[in-house]
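K.L.:
quick check, what structure comes out for this input:
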Amino acid sequence: MFTRRALFAAALAMTALPAFAQNIERPWVSTDDVQAMLDAGDTVFVDFKATWCGTCKVQERQIDAILTEDPSLMEQIKFVNVDWDEYGNDDFTKSINIPRRSTLVLFDGRTEIGRLVAITDRDQIFDLIDMGVE
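P.N.:
The predicted structure is shown next:
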């Protein structure tokens, strides 16, 4: 007979990220920095997040796991964080219609390729990232 604790541990293990996932360094930047990268024609994955946001933390773990499994993605795409609390009402943020924290947006130069809002599913996040790979 399984105890409630054993069932919880088994369920948690099935949903946990790989043990090798680590916190990948993705710099915190301003919206001016993002605009400069886009103007330069870079492919940029922007994570609009807040340090206190639970959904953002799950997204961060998923992104870290993806980048740990394939670090070459960071050679093709610039991955950056934008602080929602600081830049949520910024002109740039408003101009691209970012509705809330936990929004992930992929750009190729000035062109938005795709976005996810409050999505934590690893496959959907990977699919968004993959759209920026040549």
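
K.L.:
can we go C-alpha only for contacts and neighbour counts from here?
P.N.:
Will do.

K.L.:
SS state for the residue most central in space within the chain?
P.N.:
By CA atoms, centre = their mean, the mean C-alpha position of the chain lies nearest to residue 47, the distance being 4.6 Å. Using DSSP: H, G, I helix; E, B strand; the rest coil, the structure places residue 47 in strand.

K.L.:
let's see this one next to it:
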Amino acid sequence: MNRRTFLMTTAAAALMPALASATQNYTPGLVDELLAEGKTVFIDFKTDWCTTCAAQERVIGGLLSNNPEYAENIAFVNVDWDNYADDDLSIRLRIPRRSTLVVLKGEEELGRIVAGTSRSQIQALMDTALTAAKA
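P.N.:
So this is what the prediction gives:
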């Protein structure tokens, strides 16, 4: 294993506990249930083989580790794009591809990132979700 692979694997493994404990895996109807409960929902459309998705996951995990308010106030949902690309949720939200992040509150979409991996961009989306959740 080369050094870069080792470092990326180690960093990802360190962030997994924070991310795993804060997220739910999508099943049909879950997002609608969370929204009906009044929750702000951060949806991550991803696959396990997508490098952009992995980069987004590392950023999200790091932000969750640094600020517990995200996990305390926002419902994080992972949608497996390979299984749910043609699901009602993906179609209704017009999700163009994997590596798409969307924040919803009630009937409103508060923001979206498609294939973006910038820490500042993802943090801004998570901050938007946090602000809405606390309102």
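
K.L.:
which one in the second structure is aligned with the residue nearest to the centre of the first structure?
P.N.:
Aligned against the second structure by TM-score structural alignment, residue 47 of the first structure finds its counterpart in residue 44.

K.L.:
quick one: buried residues of the biggest helix by length in the first structure?
P.N.:
Looking only at the first structure and at elements set by DSSP state H, the helix with the highest residue count is helix 54-69. Within helix 54-69 of the first structure, the residues that count as buried by 16 or more other CA atoms under 10 Å are 55-68.

K.L.:
and the longest helix along the second structure, what does it pack against?
P.N.:
Identified as the longest helix of the second structure according to DSSP H is helix 3-22. If contacts are counted by 3 or more CA pairs under 8 Å, 6 or more residues apart in numbering; DSSP states H and E, helix 3-22 of the second structure sits against helix 51-66.

K.L.:
what's the mean distance for the helix it packs on versus the first structure?
P.N.:
Its aligned residues in the first structure lie a mean 0.4 Å from helix 51-66 of the second structure after superposition (mean CA distance after the TM-score superposition for the first structure).

K.L.:
need the residues that contact that helix.
P.N.:
11-12, 15-16, 18-19, 22, 46-48, 70-71, 98-99, 115-119, 122-123 (CA atoms under 8 Å, 6 or more residues apart in numbering).

K.L.:
swap in stretch 100-118 of the first structure?
P.N.:
37-50, 53, 55-56, 59, 84, 88, 119, 125, 128-129, 131-132.

K.L.:
make a ChimeraX selection of whichever of the residues you listed turn out to be buried.
P.N.:
Buried members of the contacts of stretch 100-118 of the first structure, defined by 16+ other CA under 10 Å, are picked up in ChimeraX with:
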select :37,38,42,43,44,45,46,47,48,49,50,55,56,59,84,88,119,125,128,129,132
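
K.L.:
need the counterpart of residue 80 of the second structure in the first structure.
P.N.:
Looking across to the first structure (by TM-score structural alignment), residue 80 of the second structure lines up with residue 83.
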